[in-house]
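Asks: Need coordinates for the following:
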Amino acid sequence: MVYMTKGAMGLVALFAVLILGLCFWHNINWDEFHFLSIPFDMARGQVEKPLQTFHAHLFSWLTHLPFSEIGMVIAGRIVAFGCLMGTLYFIYRIASIFAPKPYAILGGLAYVTSGFVIGHGASFRADPFAAFLLMGALYLLFCHPLRARPLLVAGFAAALSVMITIKSLLFIPAFVGALIWRGTSRDAVLRIVLAGVAAVFMLLAMFLWHKSQLNIPSNISGAEATQKVLKNASGRTIFGAGFLPAKPYLKVWLIYSIVPLLAALAALRAGTGAGREKWVLLTLCLPLGSVLFYGNAYPYFMPFITPPMMVAAAVGLRRLDGRRFALGGVTGLMALGGITQAVLTSQETQSAQRQTIAAVHQLFTEPVPYIDRNGMITSFPKVGVFMSSWGMENYRKAGQPIFQKALEQETPLFLIDNTRYLQAALEGDARIANCCGFFPKDAQTLRQNFLPFWGDIYVLGKRLQMAKGLHEVTIYHAGPYILDSQTPVFIDGQRIEQGMQVALSAGIHRVETSHPHQMRLRWAGVVPDALPPPPETEIYHLFWGIR
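Replies: Below is the predicted model:
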């Protein structure tokens, strides 16, 4: 038993070290950059939505670090790694109620080697922080005396997790389990219920305070903004997501999580304590059932939703007590799955991201407006819609092109082609545009006003198919422009030839040509001479190639 305990602890420590190392190496997902962008938007007074933005207060310190966006995400990941270690500790402590210490440790090993935890358990998203808070609240309810202080701390942790992400409500069955386990007397039930009521009031207080800090448009009330977010969130992620909406990812998760899943099922069959333990273990497994209907059950969701189930897994693994070879085989299988995931994850590097971000900061020493998918250059103000699948659905529901107005009012100077929606617009891919991409007018606006510059970076300019005669061309940003044209043209009466620069003011200019041809005018406020060759790989990797 001593060797088993030391071996399990050694494996958990090994995978903890691997996860920490991957924090510095693993490709940063687009929503990690988006999560980082919220504190910057908060500092600029650009946050309007009171839900899912509370972490801007918790991570405002990141905006003061002398790092690039990559360094800031890594700093956030290190905090997330600490939360992951806390979650592991809470799994162990809660499991210790139901199983001996070695099996409680195996429950932690089952979690850290289960599907997607190694790659995404310490990602800079809401999920690791919410999982830590929720498991901490459950630990206090399961393991501590039901006194005022731990109950209030548990209530505060649960309320804070909901402020960070609404999907924390999916943990409600696990909290019912705590009530079942500790509610053996009327006094205990009353104390836990009062803690729940206190949590609701703390949640309301945090929400009202946070809303007061936001720059909500005067024509939209905070209640309207909240109602709209809740309606969109529930409609897309729950009621409109269908059955098993993330099936491809779930299949992969099952492959790497078969041991804890079977162990949890075994625990439900062998529950003791006159049925009470079985019901408690069932409630701890129920949050995982959300994968049946939750629309955003992507790989990063699994490390968030599975920790309660790992308590049941620890109890199930206890059934192998005395069967040394079976226990060793199961432990080896979990370790093999964890190592395989570490190898796959290590192949998804940050190389293209580091090169692209470094190029942006080399070209633009001061923040300027720009367009991209998710706010990748978080220290710069992003222009346009948030280009997640959900964001694009909301864009199309609004029914209005946006980029002509954005160019006129905000004048983004560059664009990062880091999503298929932008790629389709810039390349004229009608398959995406007609399905779920930008409206034709927006796609044309982007294609005509941004030119390839370096890698996935496009800069402001004009791309025009010129017919013979006189044309009016709108310039959105004053400055020098370089002509790319095989035919000389006259701009405001001045003859300009291939490669020549011309200073243009913002506004309408008269361009005349004697032959039909394609003409480009690229803003020359930045030059690529000192930049290294652009990366050849994609900025964002798929999850191990899974679509």
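Asks: Could you use CA atoms for every contact and neighbour count after this?
Replies: OK.
Asks: Buried ones in the longest helix that the chain contains, by neighbour count?
Replies: Using DSSP state H to assign secondary structure, the helix with the most residues in the chain is helix 69-98. Using 16 or more other CA atoms under 10 Å as the test for burial, helix 69-98 gives 69-70, 72-96, 98.
Asks: just stretch 378-397 next, same as before
Replies: Applying a neighbour-count criterion of 16+ other CA under 10 Å, the buried positions in stretch 378-397 are Thr378, Ser379, Phe380, Pro381, Lys382, Val383, Gly384, Val385, Phe386, Met387, Met392, Tyr395.
Asks: among those, which two are most distant?
Replies: Farthest-apart pair in the buried residues of stretch 378-397 is Ser379 and Tyr395; separation 24.1 Å (CA to CA).
Asks: re the thing from before, output the buried residues of stretch 378-397 in JSON lines, with distance to His477 and secondary structure appended to each entry.
Replies: Written out in JSON lines, the entries for these read as follows (distance: CA to CA, whole Å; DSSP: H, G, I helix; E, B strand; the rest coil):
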{"residue": "Thr378", "distance to His477": "22", "secondary structure": "coil"}
{"residue": "Ser379", "distance to His477": "21", "secondary structure": "coil"}
{"residue": "Phe380", "distance to His477": "17", "secondary structure": "coil"}
{"residue": "Pro381", "distance to His477": "16", "secondary structure": "coil"}
{"residue": "Lys382", "distance to His477": "17", "secondary structure": "strand"}
{"residue": "Val383", "distance to His477": "15", "secondary structure": "coil"}
{"residue": "Gly384", "distance to His477": "17", "secondary structure": "coil"}
{"residue": "Val385", "distance to His477": "21", "secondary structure": "coil"}
{"residue": "Phe386", "distance to His477": "23", "secondary structure": "coil"}
{"residue": "Met387", "distance to His477": "24", "secondary structure": "coil"}
{"residue": "Met392", "distance to His477": "27", "secondary structure": "helix"}
{"residue": "Tyr395", "distance to His477": "26", "secondary structure": "helix"}
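Asks: Following up with a second sequence; could you model it the same way so I can compare the two?
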Amino acid sequence: MKRAVIALNNYITLIKTPFDQKMALSQSIWSGVLVLLLLLLLFSKIHIAFNYEINWDEFYYLSFIFKHLRGELSSSLQTFHVHLFSWMSLLTFNEVNLVVVGRIVMVLLQVLTGAFLYSICRNFLTVTASLFAIFSYFSFSYILLMGASFRTDPIATFCVTAIVSILLNFQKKNYLILTSALLGSISLLVTIKSVLYLPTFILLGLRRILLSNERKEDLMYVAKILISTLVFFLIGLFFHKQGVESPIKQAEVSLLTHSFSKTIEQAEFFPGKAYFLNTLVFDVVFWGTLCSGCVLFWTIDKQKFISEPALLNFKFISWVMLYVAFLLPLFSILFYRNAFPYFYTFALPLASFFCGLVWFCLFDKFESKAKHFIAGTFIVLLVLNTVKMAVERPQTRSNNSQKLLVNEIHKIFPKPVSYFDRCSMVSTFRQVGFFMSSWGMENYKANLTPTFEQIIIKSQPVFYIANIGYLEEKTLKVELDNSIDLSETDKNVIGRNYIHHWNKIYVAGKQFNFGHSSSELNFHIQISGVYTLEAGSKVNINKTPIYPGETLFLSEGRHQISAKDGSGIVKLRWGDNLYVPSNEVQIENVFSGF
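Replies: This next block holds a predicted model:
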């Protein structure tokens, strides 16, 4: 029997339909232009991967790999990537360069995502229209800048687009079942937000059954994919949990429930509205094209989409299902709490089909001169935006200061020590604090994370990085006009136990001001270790004379210090004469945001 649709056997090879064979020379030229522009986008992405500022999420994502290798991974949820990237620990790069390596891997996944998106579009559109859909997707500002960031999103996007491509392929091959099931399970193991694509998968599966001349066989085919995905997911989860330090089922179920409640149930309507309004300015051509495609979808002769006569008796409902399935992921930005700029990589690939549809209609309905002028205008505007983003952003928001900071930390501390910061920026060291994202700070205020007082008492972190405003020295001394801030107790604990070392780095230590009179002061050491005296003259510590530059071991507990008249500022700094960088570059902000 004839298949309802003959889709792609090879997702990269360009397959010619009868419609394509009638394509004019101009279409071939445009295809060549679009291929060259896609190569430009690829080089732009590589340039951005090497030079664009590392986001706090990317450092945090990297840290899980080293936590896993140290046996400190405490949750199996959304940490499966540690198995995919454990090889990165063999590289001798610093953390910034390790993230860059991860980004390059994500660029490769984006290339494959583009291939699968092409295969999806080619079920309905011409070669040139499909290429334009891909170009529209990758030239979108957030996707250009963050589409290949070292996060879950590029992995999950690659997996879901591949599954959609397979569902639109009406061949019933066992290797396609296994491939889709494997990709589906990896996507879920990497990030639970992959369930946002579940309605799309269901609609496309039902559409496949509806259009089939062998509905029973296709029903079994879709069922096999679902069952195989579940089996692979459970096997992968079981394997992953063996490397988790505390695989407590109740705690993980609670975390999963809390995550769902936080990201969807408690989220306000359109939580990422500000980011969306921002992209309306930078990506007006994309949104205008997308909206036009959504309207044109209902006005065109859909028989032109079809390469098989068997589909001439298609049902209207199948097109409604396709329309909804392709747009549903995008509409998740209306309710998903974490619809930050990087999320558009995950939300937009299928919706980009409608951009390709505009190109398809343009060359089908318009006169020659008009359509070439309009198409050229689209291309020029998208290219200008791409070049502006690719050149300007890595310059104004480069990762040079982050490289400098991380390099100097490794010079100050040649061997790993414990510390805390916003996001585990030095993942080869043991970070003992919590992830200070907006979500993390909300949990802190709700007493769902340890206080810094508890962290310092338990783990004795040797230094911290002030890579978030809450940890800045000036911020610790004032009360912010903000409902989310560190408690006064934690501010005092941090201020009492750390002194400024260099730039954004603070180390364990004490500072005393003896002024113009001699006196004896009592002080408490919370972080035990070797300390170096920094003073203008000799002081007595616990009745023992110590000279400037000399070291002594101070255990946790109470101690005494005395100095002669006019000693002024006296400091005890953790470590044996710690290296102080000579570089005077002042880093204003380690992170600039999205």
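Asks: Would you report the TM-score computed for these chains?
Replies: Once superposed, chain against chain, the TM-score is 0.91 (TM-score structural alignment, normalised by the length of the first structure); 536 aligned residues with a CA RMSD of 2.5 Å.
Asks: circling back: check which helices and strands the longest helix of the first structure sits against.
Replies: Counting by 3 or more CA pairs under 8 Å, 6 or more residues apart in numbering; DSSP states H and E, the packing neighbours recorded for helix 69-98 of the first structure are helix 2-23, helix 30-43, helix 101-112, helix 126-143, helix 307-317, helix 351-363.
Asks: With distance to Arg431 of the first structure as extra columns, can I get those in TSV?
Replies: As requested, those are exported to TSV (distance: least, CA to CA, whole Å):
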stretch	distance to Arg431 of the first structure
helix 2-23	36
helix 30-43	23
helix 101-112	40
helix 126-143	33
helix 307-317	41
helix 351-363	27
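Asks: Most tightly packed of the ones you listed?
Replies: The densest packing among these, expressed as mean neighbour count by mean count of other CA atoms under 10 Å, is seen in helix 307-317 with a mean of 30.
Asks: How far off centre is it?
Replies: Averaging C-alpha coordinates over helix 307-317 of the first structure and over its chain gives two centres that are 27 Å apart (CA atoms, centre = their mean, to the nearest Å).
Asks: which residues of the second structure does it align to?
Replies: Here helix 307-317 of the first structure aligns to the second structure at residues 349-359, judged by TM-score structural alignment.
Asks: Contacts only, for the aligned partner of Thr345 of the first structure in the second structure.
Replies: Matched to the second structure by TM-score structural alignment, Thr345 of the first structure sits across from Arg393. Contacts were defined as CA atoms under 8 Å, 6 or more residues apart in numbering; by that measure Arg393 of the second structure touches Tyr52.
Asks: For Arg393 of the second structure, which three-state class applies?
Replies: In three-state terms, and counting by DSSP: H, G, I helix; E, B strand; the rest coil, Arg393 of the second structure is helix.
Asks: Quickly note the distance from it to Ala339 of the second structure.
Replies: Using CA to CA, to the nearest Å, Arg393 of the second structure is found at 21 Å from Ala339 of the second structure.
Asks: Start from the N-terminal end of the stretch 201-350 of the first structure and give the strands.
Replies: Read by DSSP state E, counting those that start in this stretch, the stretch 201-350 of the first structure holds no strands at all.
Asks: returning to that earlier point: quick one: the longest helix of the first structure aligns where in the second structure?
Replies: So helix 69-98 of the first structure sits over residues 95-124 in the second structure, by TM-score structural alignment.
Asks: Quick check: His57 of the first structure vs Asp127 of the first structure, distance?
Replies: In this structure, His57 of the first structure and Asp127 of the first structure are 17 Å apart, going by CA to CA.
Asks: now swap in Gly45 of the first structure and tell me
Replies: 25 Å.
Asks: Tell me where the stretch 301-450 of the second structure has helices.
Replies: Using DSSP state H, counting those that start in this stretch, the helices of the stretch 301-450 of the second structure run over residues 316-331, 344-347, 353-365, 368-396, 400-412, 438-445.
Asks: Minimum distance to Phe140 of the second structure: which of these has it?
Replies: Among these, helix 368-396 comes nearest to Phe140 of the second structure, with 7.8 Å by CA to CA.
Asks: Quick check: buried residues in the closest one?
Replies: Counting neighbours by 16+ other CA under 10 Å, one finds that the buried residues in helix 368-396 of the second structure are 371-372, 375, 378-379, 382-383, 385-386, 389-390, 393-394.
Asks: pretty sure Pro381 of the first structure contacts Glu366?
Replies: No. Counting by CA atoms under 8 Å, Pro381 of the first structure stays clear of Glu366, with 11.0 Å between them.
Asks: Now do stretch 359-367 of the second structure: everything it contacts.
Replies: Residues lying outside stretch 359-367 of the second structure but in contact with it, judged by CA under 8 Å, 6+ apart, are Leu125, Thr126, Thr128, Ala129, Phe132, Leu296, Ile300, Lys371, Ala375.
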